[in-house]
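**Student:** Here is a sequence with its predicted model. Questions after.
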Amino acid sequence: MKKSIVVLFACVLFFGAQQSNAQNSKDIVDVAVSVDDFSTLVTALKAADLVGALKGDGPFTVFAPVNSGFAKIDSNTLNALLQPENKDKLTAILTYHVVSGKLMASDVAAALAKGNGNAELTTLNGGKLMAMKKDDGIYLKDAKGNWSKISKTDVTASNGVIHIIEDVVMPN
């Protein structure tokens, strides 16, 4: 767990800590709902019945994909995931974007420094994400070998923090 926290904080340092203290009174879901570029994520959270969980005490670290990240998924596949019969699969994907604890970018930076540019994160669904430093920023590598750049860090909420990513990461 310490390793996971350190990794996330490293990301923040490398991307320039951009804390949004004005959002401290809002929980993770309220912050997501207030950002237009998270509308697909919010729709998916509702379909997976995860809104209540992410309104909980936490703390949580959420790697939140923007709408353009969801748009890279085949539309038929995405629409199928949003159907009630695929709730378990959607839940597994969404909880793969969440880490227990509040991992600020400075924690991630420290973990990356300690791990020679790599740090492993354990997600709420039990899967692993690898945070890696590259020349142009910090990336997450998912279980399928796909990459997602962390484009903004440290969007704070009352029950955790959101780091914005450019693509949806996928578990096995």
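**Tutor:** Looks like it arrived, so ask away. Numbers count the residues shown, from 1 in each chain.
**Student:** alpha carbons only for contacts and neighbour counts from here, please
**Tutor:** Noted.
**Student:** Point me to the helix or strand that includes residue 130.
**Tutor:** strand 128-134 (DSSP states H and E).
**Student:** take a look at this one as well, against the first:
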Amino acid sequence: MDSQNQTNWIKKLTGAVAAVGVSALISLPVLAQFNYSASIFNPSGGTSRSVDGTIAGELDSAIKYYRDFQAFAEAVNKAGLTDNFRAKDQADPNKVLFTVFAPTDEAFAALPTDIREKLFKPENKDKLAKVLNYHVVAGQVTAKEIEAGVVQTAAGMPMKIQLNQAGDQLTLNDASVVQSSRRTANGVIVLVDKVLLPPDLF
């Protein structure tokens, strides 16, 4: 994907989130009422195998080294979206530009066979990209978004995000459970246990 299209994709994603309002980033005082660890959206530590440290670098590395989200990484590559995740804020190279909810390999394996086969057919590249963009949010997920119960995705559609009553588990669309996360130079990868499918995909 050329730089112009990449820039347009980032602007579109950022604009979609701006449409639902600007929120303060998750902070410890706010999370006190949630009883949920801030580390899920602001994990500590750096990357270990990625050359450039970006989300794209982590996706590249996943195909070579990781087992937990290799299928997602391969899907991003097949859809031609990998280069989008190499973008950095020139003024602040370590700024979180994306939160990527990456389904685990087990999550992809659990998809109905017919759906999985359709998604990876060359003629359905746009639909695969739509599914992947449904797992991407601009910037960091905010406390206000968790309170409101919705985040806006790069697919142009909202995704439901909900904290359980015990305050120790986040779910997406009442189905996918947030498991763990890792920080990259330009974003956060959050592992989830189910692939989220946009309405009316096929």
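**Tutor:** Cool, the structure landed. Predicted model only: the values in this text are computed from it and were never measured.
**Student:** Report the TM-score for the pair.
**Tutor:** Remark: TM-score between the superposed chains equals 0.78 [TM-score structural alignment, normalised by the length of structure 1]; 157 aligned residues with a Cα RMSD of 2.8 Å.
**Student:** for the strand holding residue 130 of structure 1, packing partners?
**Tutor:** Counting contacts by 3 or more Cα pairs under 8 Å, 6 or more residues apart in numbering; DSSP states H and E, strand 128-134 of structure 1 packs against helix 105-114, strand 118-122, strand 137-141.
**Student:** would you turn these into CSV with mean neighbour count and distance to residue 20 of structure 1?
**Tutor:** Compiled in CSV, those are given as follows (neighbours: other Cα atoms under 10 Å; distance: least, Cα to Cα, whole Å):
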stretch, mean neighbour count, distance to residue 20 of structure 1
helix 105-114, 24, 13
strand 118-122, 23, 23
strand 137-141, 21, 20
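**Student:** Can you add distance to residue 95 of structure 1 and give the ones you listed back as a markdown table?
**Tutor:** Below are those laid out as a markdown table (distance: least, Cα to Cα, whole Å):
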| stretch | distance to residue 95 of structure 1 |
| --- | --- |
| helix 105-114 | 19 |
| strand 118-122 | 11 |
| strand 137-141 | 15 |
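**Student:** Looking at the ones you listed, spot the one closest to residue 150 of structure 1.
**Tutor:** Closest of those to residue 150 of structure 1 is strand 137-141, at 5.7 Å (criterion: Cα to Cα).
**Student:** Just the angle for the closest one relative to helix 105-114, thanks.
**Tutor:** Angle, strand 137-141 of structure 1 to helix 105-114, by axes from the mean of the first three to the mean of the last three Cα atoms, to 10 degrees: 80 degrees.
**Student:** On the three-state scheme, residue 155 of structure 2 is what?
**Tutor:** Assigned by DSSP: H, G, I helix; E, B strand; the rest coil, the conformation of residue 155 of structure 2 is coil.
**Student:** Would you agree it is in contact with residue 126?
**Tutor:** No: with contacts defined as Cα atoms under 8 Å, residue 155 of structure 2 does not count as touching residue 126, sitting 11.0 Å away.
**Student:** Show me which of the two is the more surrounded one.
**Tutor:** Using other Cα atoms under 10 Å as the criterion, residue 155 of structure 2 and residue 126 rank with residue 155 on top: 20 against 13.
**Student:** Just give me the match in structure 1 for the more buried one.
**Tutor:** With TM-score structural alignment as the criterion, residue 155 of structure 2 lines up with residue 125 in structure 1.
**Student:** That match contacts residue 92, correct?
**Tutor:** Yes: at 6.0 Å, residue 125 of structure 1 counts as touching residue 92 under the criterion of Cα under 8 Å.
**Student:** What segments of structure 1 are strands?
**Tutor:** For structure 1, applying DSSP state E gives strands covering 60-65, 98-100, 118-122, 128-134, 137-141, 147-157, 160-165.
**Student:** got these as a markdown table, with distance to residue 6 of structure 1 columns?
**Tutor:** Converted to a markdown table, the strands of structure 1 look like this (distance: least, Cα to Cα, whole Å):
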| stretch | distance to residue 6 of structure 1 |
| --- | --- |
| strand 60-65 | 12 |
| strand 98-100 | 12 |
| strand 118-122 | 8 |
| strand 128-134 | 10 |
| strand 137-141 | 13 |
| strand 147-157 | 14 |
| strand 160-165 | 14 |
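**Student:** quick one, longest helix in structure 2?
**Tutor:** Looking across structure 2 with DSSP state H, the single longest helix is helix 3-18.
**Student:** So which residue is dead centre in structure 1?
**Tutor:** Residue closest to the mean C-alpha point of structure 1, counted by Cα atoms, centre = their mean, is residue 63 at 1.0 Å.
**Student:** Now check it against structure 2: what is it aligned to?
**Tutor:** In structure 2, residue 63 of structure 1 lines up with residue 101, judged by TM-score structural alignment.
**Student:** residues touching its match, list them.
**Tutor:** 135, 136, 189, 190, 191, 192 (Cα atoms under 8 Å, 6 or more residues apart in numbering).
**Student:** most surrounded residue in the residues you listed?
**Tutor:** Most neighbours among the contacts of residue 101 of structure 2, by other Cα under 10 Å: residue 192, with 27 neighbours.
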